[in-house]
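Asker: Build me a model from this:
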Amino acid sequence: MDHVLCGLAANTTLPYELVDRLIAVADADVAGCLADRADLGHAQAVALFSRVQECGVHLAYEGRLTAADVDPVARPDVALALLDKGAGSPQWARLLAGDPIPAHREKLAACSGLPADVVRTLAADPDVGVVAELALWTTSDAVAGSLARHPHAQVRRSAAANEATPPDALAALLTGHGLPPARRCEVCDREATPFVHERQCPRPDCTLPPGASCDGSHESAVHDIRQAALHNPATPAGDVVAFADHPSMLLRWALADRPDLPAAVYRKLAADPVPGVRADVAGNPAIDDALMRTLAGDRDPDVRRGLAHNPRVPLDVLTRLAGSVRIGATLLPRIAAATPSEVRRLVRSPIPAARMLAARRRDLRPEIRDRLADDPDAKVVKSVASHPGLTEARLRAMVDRHGIRVLAGVAANPDASPALLEHLIRHEPPVPKALREIARHPHASPRALLACLADARARPVAAGRPALPPPVVVDLLDDPDPRVVEAAAANPSLPLAVIEELIPRT
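Answerer: Got it, this is the predicted structure:
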């Protein structure tokens, strides 16, 4: 990869004529970068496609090519991309439905808005993978319902995952009632039955899932069909409840985040021996307050963490959880939806973890924001440090009181001034995370950006900032780190004369 040319391809100051020159020498990597340019004209896109055919799919998805620019016989992959975007010709669909390469027909089957005759052709395709793709992506309930009865289990599994499949068909796939048994599955297509696939299969070309098995009843395929149907929100709730105590962990787990189950089923799942099942139940907004309070005492931290992320968790429960669960810098849904009175209650809490929850909001009233900024606990101050509206004096005071513990948060504050950012880079010891925040800060001065170049992870970010002095940008083109080279080449401050010298002439 030529990192200089890739960077130049993304440089927003590149004049039209230099884009043309770059197109004329582009390889696949450079073409991919050029295809992302917001100012790439249609004629340039066609020229780029003509030079580097591999970028055609990218250009098609970016809306740079039209049906008139593509020969579906020569480039079926690009034609399929346009069909997938709804920008292709219906005649292409009819042509590609008979393409000899199954992967092309599979891609076609996943496209929406296909003519009815093409859908019929794909539904009767001799390759089961093509039919399975159609069953997964069709938006026609009639087609999905028909394919739910397909003799191959792979197609049925796709229909079980499709929300367009009619509820009665989904119920039949789940229970097996009213549906003739599948005749084939992926296992018995390839192996003599009975067969159980090894968990650690030694065959490098084998694509069967670990543990796949068939004794003639296609048992692993039936399990997969049920799992897909249980995950499908269109499957009737009345038919899924019987699986809450199924021996298969995966089938019980598939129920845990459904929003339409009776309270008794949620209680059963909340007592499941598998922590992952309980964790998903804990995060489910459909469970009631009583069950949330029970789950708050679960011994597994993932269960309590799931409950903390539940948008309906009672505030007092969340406050207790905050002291025992690692939440990180995330603004929890329940806190984002908290009322002004609830926010005030959190801010007045004697528990620092509760005050931290409120401090992660970025729409706090000024008096609440400032109170949190003056909090004696460094973790609370760190949480509020990037809140907009804080004065420079208050930001400096936060750094003076708490030092490296809040430096990165202050550096990320959108109102941090150039002078404050320069103050932060002089801090001893240096804080690498703060340098990375300064490197991307819109107020970072040239002096601050030069300091950021000392950090290996901040250096590629700083190299692309327009405020960096042009001579420094030019020097960075020879950096040993290719990320830095590419960022410097994309820097709008790179002198035009240098750019012209870097692009070869044809």
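Asker: From now on I want contacts and neighbour counts done on CA atoms only, so please keep to that.
Answerer: Noted.
Asker: Neighbours of the nearest residue to His152 once chain neighbours are set aside, how many?
Answerer: Nearest residue to His152, sequence neighbours excluded (C-alpha to C-alpha, 6 or more residues apart in numbering): Arg184, at 4.9 Å. Residues lying near Arg184 (other C-alpha atoms under 10 Å) number 18.
Asker: Can you show me the strands along this protein?
Answerer: Ranges of strands within the chain are 195-196, 213-214, based on DSSP state E.
Asker: packing partners for the last one?
Answerer: In other words, strand 213-214. Using 3 or more C-alpha pairs under 8 Å, 6 or more residues apart in numbering; DSSP states H and E, the elements in contact with strand 213-214 are helix 186-190, strand 195-196, helix 219-231.
Asker: Figure out how far that strand is from the centre of its chain.
Answerer: Relative to its chain's centre, strand 213-214 lies at 33 Å (C-alpha atoms, centre = their mean, to the nearest Å).
Asker: Now show me the structure for the sequence below, then we'll compare the two:
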Amino acid sequence: MLHLWAGAAANPALPAGAVERLTAVDDSTVRRELAERDDLTDRQVHRLAERDGVAASGLVGSGRLRAGQVDPERRPRAALALLQAGLAPVEWARLLVELPHLRAELAKCPGLPGEIGRRLAADPDPAVALELAESTDDPAIAALLAAHPSEHVRQALGTNPATPPDVLADLINDLPPLESCEVCRKHPVPWTHPPDCPDPDCDLPGGAACDGSHQHARHGILQAALGHPAAPAAVAARHLDHPSPFLRAALAERTDLDPAAYRALADDQQLWVLSALAENPAVEEELIRRLADHPHDLVHRAAAHNPRAPLDVLDRLAATGRLGDGLLPRIAAADPAELDHLADRPGPRTRRLVALRRDLPAPVRDRLAADPDAKVAAAVAPHPGLTATQLRAMHARHGRSVAAGIAANPDAPTALLHELLAADHNVATLRALATHPAADADVLTACLRDRRARRRAAAHPALPPDRLRTLLTDPDPVLAETAAANPSLPAADLLRLLADLPVE
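Answerer: Presented below is the predicted three-dimensional model:
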């Protein structure tokens, strides 16, 4: 029943008395759904905040839990959520640091006093220092953590957006040197984790190894720090010839290297290095063109996703038909004149790339809606602003090939949705219809034929109550929970779902 209670907790039609009863349920999903409601009493807000950290964060984010309402000594978890949001006095940290079970969460808070940060950095539980490394915005604490004996803490510091350049340089240069790693702490060196490790309790990752230099641990730290945009480019570039392609790929993603470094990386033989470079907006146009000519799909597809890819390159790459289904950054940034030019290209795949935009000038949109190629028409079919007459003409011309796109158009009227159902259609059409704001009971009932469309239809407020009641007993718990959350479910049915709730 927990999944149904979670659905009921999210239902805005749930009677107030039932909300109160649900706050007694010891389930994190139920509590977090309740925390999203806007009809909670102050008592319910405090009860949820103290029982669940995620629920508390949600209540803080929505403004329903404020520092003036909370006594940090009586409600430490609620106080912690406010501290994490930067909405509580920092003095509260001095109270919470005395609670060992909250220290790892406390370490995520911004603006901690220096003495609290130092205490957390030295905590005997390594999880506390790890959380601190991921979130601290204090340069002094970051410098302290860069010398931490755990490679995991140092690696986490390398991913923290607030880590300053000098600390990142120390991580890259192994200063101070790492004295041990989780491999040599468990095995005499040299040791390499065998691919068929016989130890069922072994928790070392695949490829873990140590020959005394802690190379696997150092690799993880380097990969994090080299990929950090604040790491000094000159320090990072010293690793251009590192034997690890993962580290070279991290360098290939940087946007602050000099052109010679990018040219050196363009000679790499590893596809993931070349693909990272091909998508980098900092590389010269000459390199983009060169990488767009690479024989492997992974590389030239990455070049097509470069925001600075020349339009003629995109036109040529589109002809391969292997650029995926998403809107390309360069097309998203194209100006009206460029869109007009691309929409007139003879290759239908280029026209389709333009048709994926949802803010096209009306003349371009209308021209693509009348395109003789079904894939172009299907791509533009969901575009707002198309009239029912245009959509019907598109359907008459291309049939089921464009039906799903038309079903996704927010301006399609209910009558047209019925016409799509009456004609030849596929499950993609049903899945789009299931979320359409104009779908009525008949359309949504038809959508129940498909498993994925059923889940979407179950959330639609136009689905009739008798259908919702049937879905409540469905063996698919996600579907049943979605139906329980539907505001069209009568209050009497919601109360019946809660008949077995525990009584305090």
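Asker: ranking the helices and strands packed on strand 213-214 of structure 1 by burial, who's on top?
Answerer: helix 219-231 (a mean of 23; mean count of other C-alpha atoms under 10 Å).
Asker: so where is that one in structure 2?
Answerer: Alignment note (TM-score structural alignment): helix 219-231 of structure 1 is matched to residues 215-227 of structure 2.
Asker: I would like the residues contacting the matching stretch, please.
Answerer: The set of residues external to stretch 215-227 of structure 2 that reach it, using C-alpha atoms under 8 Å, 6 or more residues apart in numbering, is 151-152, 154-156, 158-159, 168, 171-172, 174, 178, 181-182, 207-210, 231, 236, 246-247, 250-251, 253-254.
Asker: hmm, try it at 7 Å
Answerer: The contact list for stretch 215-227 of structure 2 (C-alpha atoms under 7 Å, 6 or more residues apart in numbering) reads 151, 154-155, 158-159, 168, 171-172, 181, 208-210, 231, 236, 247, 250-251, 254.
Asker: Ok, stretch 116-123 of structure 1 next?
Answerer: When contacts are defined by C-alpha under 7 Å, 6+ apart, stretch 116-123 of structure 1 is touched by residues Ala93, Arg94, Ala97, Ala109, Val130, Val131, Leu134.
Asker: mean distance, that stretch to its aligned residues in structure 2?
Answerer: For stretch 116-123 of structure 1, the mean distance to aligned residues of structure 2 following superposition is 1.7 Å (mean C-alpha distance after the TM-score superposition for structure 1).
Asker: Which residue range of structure 2 does that stretch align onto?
Answerer: The aligned range for stretch 116-123 of structure 1 in structure 2 is 114-121, by TM-score structural alignment.
Asker: Which residues are in contact with Leu468 of structure 2?
Answerer: Ala458, Ala483, Leu489.
Asker: rerun that using 8 Å as the cut-off
Answerer: By C-alpha under 8 Å, 6+ apart, Leu468 of structure 2 lies in contact with Ala458, Ala483, Ala484, Leu489.
Asker: Most neighbours of all the residues you listed, which one?
Answerer: Ala483 (34 neighbours).
Asker: aligned partner of Pro259 of structure 2 in structure 1?
Answerer: By TM-score structural alignment, Pro259 of structure 2 lines up with Ala263.
Asker: From Asp84 of structure 1, how far out is Leu114 of structure 1?
Answerer: Counting by C-alpha to C-alpha, to the nearest Å, the separation of Leu114 of structure 1 from Asp84 of structure 1 is 10 Å.
Asker: likewise Val484 of structure 1?
Answerer: In this view, Val484 of structure 1 and Asp84 of structure 1 are 36 Å apart by C-alpha to C-alpha.
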